[in-house]
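A.B. asks: here's my sequence, what's the structure:
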Amino acid sequence: MVAPPLTGAQEPRPAAEEGARPVTEPVLVERRGAVQVITINRPEAKNALDGAVAQAVAAAVDELDGSDELRAGVLTGAGGTFSAGMDLKAFLRGERPAIEGRGLCGITQTPPRKPLVAAVEGWALAGGFELVLACDLVVAGRSARFGVPEVTRSLVAAAGAALFLPRRVPYAVAMEMLLTGRPIDAERAAAVGLVNRVVDEGGALDAAVELAEVVAANGPLAVAATKEIARHTADWTAEEGWARQQELIEPVFSSEDAREGATAFAERRTPVWRGR
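C.D. replies: Purely as a prediction, here's the structure:
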């Protein structure tokens, strides 16, 4: 569950060079080539989400979308846990881990335009699980556990799980998770289609970066338009879907990158994308 939101987000910061920012920050942001890695850095609190984390994640995804060099992102947690959800101590101090109009950590209502991959080790619970649902792809270590325990405390998973989990997995599976509050493990999550890849414990981040690099190698305009269509298709009627898709793909098909893709194929070389 997420309580009433904060207002505003930090101004986007310039992308970091290779390597992480200082370890004292609640969120670390690292660049690995064209992939941005966002790490929730509160391992002593199981990466519980407070106001500082929310502001920093929102700033990081703004940076991701605003950079011509970054093509995809990875969201993870430090210390072997993805996130245990909202920090209740911070909540009692009046902090809220959400951004007005954008949702939890600035991504559950308005995910970034560019693809985001979750790299999950250990627990992804409550709000932490809802951050996973805000991502487009999920890589999990074998120890990962996914859960929506809100009903066990007479709360509602209001940051996206109740809305979006039934779209990501079969309805019966979603309802069992939502209504019992019991978690599922990585293998079960993969079997029901929530997780793309299960890897050895400790390997989720590297595998997620590898997957993000495959995405990042593709035409950025085409990737962004494809994500936009896929995200909204459940909300469109069939007729509306064709019309909205046409609006989104027309600039892509007429772009320099589209011509470059065809030319590179004909010349048997790697395309050079310019994002225009």
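A.B. asks: contacts and neighbour counts: CA atoms only from here.
C.D. replies: OK.
A.B. asks: end-to-end on stretch 102-118?
C.D. replies: 18 Å (Cα to Cα, to the nearest Å).
A.B. asks: quick check: A204 touching G141?
C.D. replies: Yes - contact status for A204 versus G141: in contact at 5.2 Å, counting by Cα atoms under 8 Å.
A.B. asks: tell me where the stretch 101-250 of the chain has helices.
C.D. replies: Using DSSP state H, counting those that start in this stretch, the helices found in the stretch 101-250 of the chain span residues 127-133, 161-168, 171-180, 186-191, 204-216, 220-232, 238-253.
A.B. asks: out of those, nearest to P26?
C.D. replies: P26 sits nearest to helix 127-133 of all those, at 14.9 Å, using Cα to Cα.
A.B. asks: hmm, who's touching that closest one?
C.D. replies: With Cα atoms under 8 Å, 6 or more residues apart in numbering as the test, helix 127-133 has contacts from 1-2, 48-49, 82-86, 104-105, 107-108, 118, 124, 138, 146-148, 157, 159-161, 164-165.
A.B. asks: narrow those residues to just the buried residues.
C.D. replies: Buried residues within the contacts of helix 127-133, counting neighbours by 16 or more other Cα atoms under 10 Å: 1-2, 48-49, 82-86, 104-105, 107-108, 118, 124, 138, 146-148, 157, 159-161, 165.
A.B. asks: skipping adjacent residues, who's closest to G181 in space?
C.D. replies: Sequence neighbours aside, P149 is the residue nearest to G181 in space, at 4.0 Å (criterion: Cα to Cα, 6 or more residues apart in numbering).
A.B. asks: to compare with the earlier structure, here is another sequence to fold:
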Amino acid sequence: MSAKVLVEREGAILVVTLNRPERRNAIDRETSEAVAAALDTLDADGDLSVAILAGAGGHFSAGMDLHAFAAGERVELPGRGLAGLTQSPPAKPLIAAVEGYALAGGFEIALACDMIVASETASFGLPEVRRGLIAGSGGLVRLPERMPRAVAMECALTGRTIPAAEAERWGLVNRLVAPGGALDAARALAAEVAEGAPLSLAATKRIVAEAGRWPEGELWPRQNGILERVIASGDAREGARAFAEKRSPRWTGT
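C.D. replies: Reported below is the predicted structural model:
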């Protein structure tokens, strides 16, 4: 694993840390590849239920590494996007732990996560229009899904910075915590999530993420197809046994 990305296992939780503090955790090709590899591990390992994505050095991420881009480096991964994430998020839940800046592509990376835990001093924004660009890593698609459309439009068209308290008010941030506390709060939230079965978590995430775009006549067949695979799993039987035996379940991810 690249030194630009640190990966730690904490039981059923995988903690992935962008580790380029000297660049405010800007994303170059090597960083994208390392994050993608970590998230592949998350999805492939039945002992892992949820991941946290954080940034080292007091900031989440300033987005694409413009120095690498200017040098001709292809920062995004084909089919996966910036940080190997924005076009193809993992099947299992992913929580962003945001301190400091989450700007431009850094904000788009946070939006590609399922939940955001933020410090009171964190700030978010898509300033691309001020640089003659557009937020092309999913921000313009996901932001209106996470806050009122008119507010998302204002933020995207002005490129203004969104303080953490305002982001929480619009429902963009799940939990707002004291400065320096985002990662610990994300760990606490991840521990709550990890009490669920990995297959159930992934199936639930998929339905929540996709159902709004399913054609009306296909909603129930598509949901039931996902549900049937979960019901037929060993973890579904284990959950029932654990309930009957009044004990904690032992998930296997199968």
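A.B. asks: what touches both of A204 and G141 of the first structure?
C.D. replies: Overlap of the contact sets of A204 of the first structure and G141 (by Cα under 8 Å, 6+ apart) consists of 119-121, 198.
A.B. asks: helix or strand for the aligned partner of F243 of the second structure in the first structure, which one?
C.D. replies: Aligned counterpart of F243 of the second structure in the first structure: F265 (TM-score structural alignment). Using DSSP states H and E, F265 of the first structure maps to helix 256-266.
A.B. asks: how far out from the middle of the chain is that helix?
C.D. replies: With Cα atoms, centre = their mean, to the nearest Å as the basis, helix 256-266 of the first structure stands 29 Å off its chain's centre.
A.B. asks: run through who's touching it.
C.D. replies: With contact meaning Cα under 8 Å, 6+ apart, helix 256-266 of the first structure is reached by 219, 221, 252, 270-276.
A.B. asks: which members of these are the farthest-apart pair?
C.D. replies: Pairwise over these, using Cα to Cα, the maximum falls at V252 and T270, 18.7 Å.
A.B. asks: comparing the two, which residue is more hemmed in?
C.D. replies: Using other Cα atoms under 10 Å, the more surrounded residue of V252 of the first structure and T270 is V252, with 21 against 12.
A.B. asks: residues touching the more buried one, list them.
C.D. replies: Here V252 of the first structure is in contact with 221-222, 225, 258 (criterion: Cα under 8 Å, 6+ apart).
A.B. asks: of the buried ones among the contacts of helix 127-133 of the first structure, which belong to strands?
C.D. replies: 104, 118, 124, 138, 146-147 (DSSP state E).
A.B. asks: these into CSV, with extra columns for distance to E240 of the first structure?
C.D. replies: Shown next, in CSV, are these (distance: Cα to Cα, whole Å):
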residue, distance to E240 of the first structure
L104, 29
A118, 31
A124, 35
V138, 29
F146, 35
G147, 35
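A.B. asks: between the residues you listed, which is closest to A243 of the first structure?
C.D. replies: Once Cα to Cα is applied, the member of those that ends up nearest A243 of the first structure is V138, at 30.0 Å.
A.B. asks: aligned partner of that closest one in the second structure?
C.D. replies: Taking TM-score structural alignment, V138 of the first structure has I116 as its aligned residue in the second structure.
A.B. asks: one more: R197 of the first structure?
C.D. replies: Checking TM-score structural alignment: R197 of the first structure goes with R175.
A.B. asks: counting neighbours, what do you get for the residue nearest to G181 of the first structure?
C.D. replies: Using other Cα under 10 Å, P149 of the first structure has 23 other residues around it.
A.B. asks: the alignment partner in the second structure of it and G63 of the second structure, how far apart?
C.D. replies: In the second structure, P149 of the first structure lines up with P127, judged by TM-score structural alignment. Distance, P127 of the second structure to G63 of the second structure, by Cα to Cα: 11 Å.
A.B. asks: overlap in contacts of these two?
C.D. replies: Common neighbours of P127 of the second structure and G63 (criterion: Cα under 8 Å, 6+ apart): 103-104.
A.B. asks: distance of the residue of the second structure most remote from its centre relative to G239 of the second structure?
C.D. replies: Residue distances from the centre of the second structure (Cα atoms, centre = their mean) peak at E245, which lies 34.9 Å from the mean C-alpha position. Distance from E245 of the second structure to G239 of the second structure, counting by Cα to Cα: 10 Å.
A.B. asks: cheers, nothing more for now.
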